[in-house]
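Peer 1: output the structure for:
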Amino acid sequence: MNIENFKNILIEKFGEAIILQSDYQSITVPTANIAEVCNLMLEHEECYFDMLSCLTALDNGVDKGTMEVIYNLYSIPYEHKLMLKVIFPRNEKGEALPEVPTVSHIWKTADWHEREAFDLVGINFIGHPDLRRILLPEDWDGHPLRKDYQAQEYYHGIQVKY
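Peer 2: Presented below is the predicted three-dimensional model:
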């Protein structure tokens, strides 16, 4: 099976909002449907993506005004690989964090991956069972992998910016 087949399976269920990227490496899906899409990719008998290899997030910057979450799926029995993406507006300073539905109920590995994306990029994964910082202290200011991140000079009296 190839990426075109996976796209067709998704279009059958979710319609034309499913977009095969021009590089033929990934499929972009609506943010609100990501959990349903992932569940279908796991349960569909021709796909059976039983492993979330990686979930990562990126900030495309203030100029583009978007952020992404990228899901790398793998089917152990079929040896299929698939990259899914959701692209959504980034928040401005002082606004609520952008929201993406969790997939941690589909693959347990998403638990820590989503916590890392929350911690470092500032994305709120709706429905996550324990969404809190994983690498930085709870009272850390900001999300260090954001393009507009400004490191604080001191943290509890310790100089952290040189």
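Peer 1: alpha carbons only for contacts and neighbour counts from here, please
Peer 2: OK.
Peer 1: quick one: the helices in this structure, in order.
Peer 2: 3-14, 34-43, 61-64, 110-121 (DSSP state H).
Peer 1: so which of those helices comes closest to Asp148?
Peer 2: Nearest of these to Asp148, taken as C-alpha to C-alpha: helix 61-64 at 7.2 Å.
Peer 1: one more, please, to line up against the first structure:
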Amino acid sequence: MTFPEITDLLSAQFGSDLQANTQNPQPYLAVPVSQLVAICQFLRDDERLFFDLLACVTGIDNGIEANTMEVIYNLTSIPYEHNLMLKVVIPRNTNSTSLPSVPTLSHIWRTADWHERETFDLLGIQFDNHPDLRRILLPTDWVGYPLRTDYQEQDQYHGIKTK
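Peer 2: Predicted structure coming up:
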């Protein structure tokens, strides 16, 4: 199935809030965060699509000026040999007490579990209802999120120089 066919099918099912971008070498579909779980459940369960693999989850910090972050999902249908990239854009939440959040997809694809943990660990994006959202790469007492554009590295960690 081609990207336009998938986009048409999803638009018919979920309405016109979906935004297709075909300007990039790999087209993507921007979806509202409020519809993310329903869309992904449909992408996996619909017999015409059968996206059985969540291959990658990537987070992007667009910086303080843009005040947004993105979560990008790369999906594959192994039997049908088609791919789809989904993107959600969320507010950055620049205050230190509130992290940006999206719902987890770990109940749809098991691979989401560790991908979401990595995105949480490095960017501080919260995945609501994740079964085990904790750091996966950095120590549990690490301060901050190293892939954020405004991250300030500590001078020392437990007496070890970091710079």
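Peer 1: could you tell me the TM-score of the two chains?
Peer 2: Once superposed, chain against chain, the TM-score is 0.96 (TM-score structural alignment, normalised by the length of structure 1); 161 aligned residues with a C-alpha RMSD of 1.1 Å.
Peer 1: check the helices of structure 1 for me and report the most buried one.
Peer 2: Mean neighbours per residue, mean count of other C-alpha atoms under 10 Å, is largest over the helices of structure 1 for helix 110-121, with a mean of 22.
Peer 1: roughly how far apart are the equivalent of Glu46 of structure 1 over in structure 2 and Asp8 of structure 2?
Peer 2: Aligned by TM-score structural alignment, Glu46 of structure 1 pairs with Arg48 of structure 2. Using C-alpha to C-alpha, to the nearest Å, we find Arg48 of structure 2 at a distance of 13 Å from Asp8 of structure 2.
Peer 1: from what I see, Lys163 of structure 2 and Tyr157 are in contact.
Peer 2: No. Under the criterion of C-alpha atoms under 8 Å, Lys163 of structure 2 is not in contact with Tyr157, lying 10.1 Å apart.
Peer 1: what's around the equivalent of Gly15 of structure 1 over in structure 2, how many residues?
Peer 2: Mapped onto structure 2 by TM-score structural alignment, Gly15 of structure 1 lines up with Gly15. Residue crowding around Gly15 of structure 2 was assessed by other C-alpha atoms under 10 Å; the count is 10.
Peer 1: list the contacts for the residue nearest in space to the middle of structure 1?
Peer 2: In structure 1, the residue lying closest to the centroid (C-alpha atoms, centre = their mean) is Val69, at 2.7 Å. For Val69 of structure 1, the contacting residues are Leu55, Thr56, Ala57, Leu58, Lys85, Val86, Ile87, by C-alpha atoms under 8 Å, 6 or more residues apart in numbering.
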